[in-house]
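Trainee: Compute the structure for the input listed below.
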Amino acid sequence: MKFGSARFRRAVVDRMPVEKVQALKNVADTMDETAVHIYQKKKVALANGTLESEIAAGQDIISMLLKQNEVVPPEEQMTEEEIIAHVNLLVFGGNDTTSSSLGQTFYLLAQHPDVQDRLREEVREAHRLYGRDLDYDQLNSLTFLDAVCRESLRLWSPAQLSERVACVDYNLPLYHPVKSKDGKTMISNIHVPKGTHIYLSLGSANRDKQTWGEDADKFNPYRWLEPLPSSVSESKIPGVYSNMMTFLGGPRACLGFKFSLAEMKIVLSLLVSRFRFEPGSEDIEWTLSGILRPYVRGKDGAVDWARGATLPMKVTVLE
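Mentor: Presented below is the predicted three-dimensional model:
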């Protein structure tokens, strides 16, 4: 719900004496400044004809967005404000979610040293065969690295909730029928009226014991090294990635999920081969604030919000 003009809303936020509101405003300002800087840089490169000499040779999504915006009819062209908004979304969507996934993966590896040791052994063997700079195909050939990424993303999806709005009246079939309130009948579908707001629990779908088995709440990357049970393969979960809802599905699925996976594998392979990760001395609480973020628990057991999102760990240099 919006009230007043953008200038009015900004004035209200500027004068709001709430520390968290001001901190959020500063984050939003930093993101917007970054998006404007990226846009201006790409715009100048496009005007000068130097896009092809930059990283990705002008084939990155922002460069392609600018180039296509110049060739479409004027009535279909996006405004500068709309393009910057797209850049903002891409920067946010491709940064915080991946960093959250990596943090959670290192946290899980620290808690499961046997898994970490096996992963390190696989990566080091690949380094002996191919050198330290593994290419895309070589990274994807590391089956245990892939299993660790899949299991981490299944267990802890960075975004746990997603909202959708029904565009038409629809009878939604349930894969697992549920009992009615009186417990006398089983419900196999739900009528969803047009305009209904639906909140999808991605984490619940990924941890459903009827689908994934009794160990659905446990970190077990070994499950991906053998054929998945029929309850998973036959579940028809519409996710774009490994029968999971982590990256959603359909036309509004995460468009950069393969890039995110490549980032995760590169960072994990480089760091796990050189360092050992162990739990720190402080308790960590993963909380949902848009995406999952780690916070330290104080001695009284309460989350120390003042420290912000942080993940203290013991890191030992191996080489």
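Trainee: contacts, neighbours, all on C-alpha from now
Mentor: Will do.
Trainee: Quick check: the gap between Arg150 and Glu319.
Mentor: Remark: distance between Arg150 and Glu319 (C-alpha to C-alpha, to the nearest Å) = 28 Å.
Trainee: Repeat that for Gly249.
Mentor: Taken as C-alpha to C-alpha, the span from Gly249 to Glu319 is 41 Å.
Trainee: Which of those two has more residues huddled nearby?
Mentor: Of the pair Gly249 and Glu319, Gly249 is the one with more neighbours under other C-alpha atoms under 10 Å, namely 17 against 6.
Trainee: can you pull out the strands in the stretch 101-250 of the chain?
Mentor: 161-165, 170-179, 186-192, 197-201 (DSSP state E, counting those that start in this stretch).
Trainee: would CSV of these with mean neighbour count and distance to Ala45 be doable?
Mentor: CSV is the format used below for those (neighbours: other C-alpha atoms under 10 Å; distance: least, C-alpha to C-alpha, whole Å):
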stretch, mean neighbour count, distance to Ala45
strand 161-165, 12, 36
strand 170-179, 12, 48
strand 186-192, 13, 49
strand 197-201, 13, 41
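Trainee: Here is a second sequence; please produce its structure as well for comparison:
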Amino acid sequence: MFWLLLGLLFIILYLYNYKKLNYWTNKGVKQKKTFLLYELYKMFFMKKSFVELLQDTYNEFPDSRYSGSFQLYSPLLVLKDSELIKQITVKDFEHFTDHINLVPEGIEPLWTSNLFALKGDKWRDMRATLSPAFTSSKMRAMFALMSDCAQEVAKYFENHQGESKSIELRDLFTRYTNDVIATCAFGVQCNSIKQRNNEFYLMGNLATDFTGIWKITKLLIYMMLPKLSKILGFSFFEKSVSIFFRRIIKDTIKMREENNVTRPDMIHLLMDARKGQLNYDENIAIQDAGFAAVEESEIGKTVKKVKDVITDDDITAQALIFFFAGFDSVATLMVLMAYELAVHPDIQERLQNEIDIVLEENDGKITYDAINKMKYLDMVTSETLRKWPPNIVINRVCVKPYTIPAVLPDEIPVTLQVGDAISVPVYGIHRDPKNYPNPEKFDPERFNDENKVNIEAYTYLPFGSGPRNCIGSRFALIETKVVYIHLLAKFNIVVTEKSEIPVKLSKTGFNFNSKNGFWFGLKLRDS
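Mentor: Predicted structure coming up:
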């Protein structure tokens, strides 16, 4: 009897799986055959890195504008064509306003209340509220805070040359991004290079760490069995993380209100927004931050009264997603930029020459305006984002029925239903030789004045596309550039015996990482 029941269960699962996983075929969309158990196996026992799995999906149907895929059981339409990406993420944005929600509402308010996770009108209101905090004028005000953190990094290794001979770069740059976010978003000053076990860094590391079988299992239960995750009382963040960041925000707001303290950071800007005193005051061209910076949509520029009162928890949620996005993702950009400079010393030397000239012209000082005039620094940063985009994939959810008209001879109209998701594989698009010849080569000249105007729109998407693009692109770019000016003014980034060249991507986690770490050295230039 047991074996009969087990056999029936497998038959039911197979038939359900067959129907579900032929979703796209039934719509006339090319898709790769798959099976749930195999997808789970790939996730738990990865034979390839996550980005390599995404690249395989991108390459499956090279001549198609789109193809069918799945996120476990959930249908996912993979977009490859730049015009279609523009149509869906910009022109017809009203049909695709939301992100895929990995965490069900009601489980973790500090996650579901942040700008990334919010949906519909709630997202619109919060985007309009937060956008004024990320204009060039606000970045200019925060610049001194960033520069102080970068200066501390360079000064430390200048005074501890023994430690600079071999450095794990992810550890170094997450400590720097931690300190920048702590001071610019939370109003907390840290020096994580000197004080390696400070509470802010430890909590930030815990909040952004999604390695390990248990954490992956929780994510799967969120995605596949959201009701069960509620019953089991799962939380997205560790309890200690939620308590810590709530306390930081509450205590800081109380202290500032009682003592009338003003500081050019995110908490102050959100406190102004709560009072209705934060306005969009952008008067500087978008390119002031560099080629990769994205332009704010009219939604973000709209000055409107927020319908709901901004609570302390709302402020904590926005500050925490800022940390979540900036702690590891921006550090990843910095790590891989260092990797490319170390293995291309000619590019590093040219960049250092530009830095030397700018510092000489400005009496050794680093200013916001000077950084924005550094063309080669922007070319190197832009090419790093092209080859190694931290945001490797963009997703959107269909909120109104939408039909993709047939364009190619082998296509038929494809109707997407509410709840269907689309995916834009940024990593695949940036590595496609049709878009970037010899894509594996690190070549900043792709972004010189002559060549960058020829880059096809919507084939360069390091910070996303459309109204739901990354609100912090300016912040990330300035934060990256300022630390490199401070470091390269004094050091060469050099290959060491522990350096892994070419880099071998780790098969765990969802971002660019190396199993053995990114080990390089900082060598004083005058030695």
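Trainee: got JSON lines for the strands of the stretch 101-250 of structure 1, with distance to Glu214 of structure 1 too?
Mentor: Output for these, formatted as JSON lines (distance: least, C-alpha to C-alpha, whole Å):
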{"stretch": "strand 161-165", "distance to Glu214 of structure 1": "23"}
{"stretch": "strand 170-179", "distance to Glu214 of structure 1": "16"}
{"stretch": "strand 186-192", "distance to Glu214 of structure 1": "23"}
{"stretch": "strand 197-201", "distance to Glu214 of structure 1": "19"}
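Trainee: residues in contact with stretch 263-275 of structure 1?
Mentor: With C-alpha atoms under 8 Å, 6 or more residues apart in numbering as the test, stretch 263-275 of structure 1 has contacts from 98, 101-102, 116, 119-121, 123-124, 139, 145-146, 149, 315-319.
Trainee: now, which of those residues lie within helices?
Mentor: 98, 101-102, 116, 119-121, 123-124, 139, 145-146, 149 (DSSP state H).
Trainee: just curious, which of the residues you listed is nearest to Phe257 of structure 1?
Mentor: Phe257 of structure 1 has its nearest neighbour among those in Thr98, at 9.4 Å by C-alpha to C-alpha.
Trainee: What's that closest one aligned with over in structure 2?
Mentor: Alignment note (TM-score structural alignment): Thr98 of structure 1 maps to Val330 of structure 2.
Trainee: excluding its backbone neighbours, what's nearest that match?
Mentor: Once flanking residues are discounted, Val330 of structure 2 sits nearest to Ala476: 6.2 Å by C-alpha to C-alpha, 6 or more residues apart in numbering.
Trainee: Could you verify my assumption that that neighbour touches Gly326?
Mentor: Yes - counting by C-alpha atoms under 8 Å, Gly326 is a contact partner of Ala476 of structure 2 at 7.3 Å.
Trainee: Mind listing what's buried along stretch 146-160 of structure 2?
Mentor: Of all the residues in stretch 146-160 of structure 2, those buried under the rule 16 or more other C-alpha atoms under 10 Å are 146-147, 149-150, 152-154, 157-158.
Trainee: can I get the residues you listed in CSV with secondary structure and distance to Glu340 of structure 2?
Mentor: Output for the buried residues of stretch 146-160 of structure 2, formatted as CSV (DSSP: H, G, I helix; E, B strand; the rest coil; distance: C-alpha to C-alpha, whole Å):
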residue, secondary structure, distance to Glu340 of structure 2
Met146, helix, 23
Ser147, helix, 23
Cys149, helix, 23
Ala150, helix, 20
Glu152, helix, 23
Val153, helix, 20
Ala154, helix, 19
Phe157, helix, 21
Glu158, helix, 22
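Trainee: Could you point out which of those residues is nearest to Lys275 of structure 2?
Mentor: Closest to Lys275 of structure 2 out of the buried residues of stretch 146-160 of structure 2 is Met146 (26.5 Å), distances taken as C-alpha to C-alpha.
Trainee: Give the aligned equivalent of that closest one in structure 1.
Mentor: Taking TM-score structural alignment, the alignment leaves Met146 of structure 2 unpaired with respect to structure 1.
Trainee: what residues are up against Met146 of structure 2?
Mentor: 180, 184, 479, 482.
Trainee: element containing the second one?
Mentor: When you say that, I think you mean Cys184 of structure 2. Following DSSP states H and E, one finds Cys184 of structure 2 within helix 169-185.
Trainee: which residues in structure 1 does that helix align to?
Mentor: The alignment places helix 169-185 of structure 2 over no residues of structure 1 (TM-score structural alignment).
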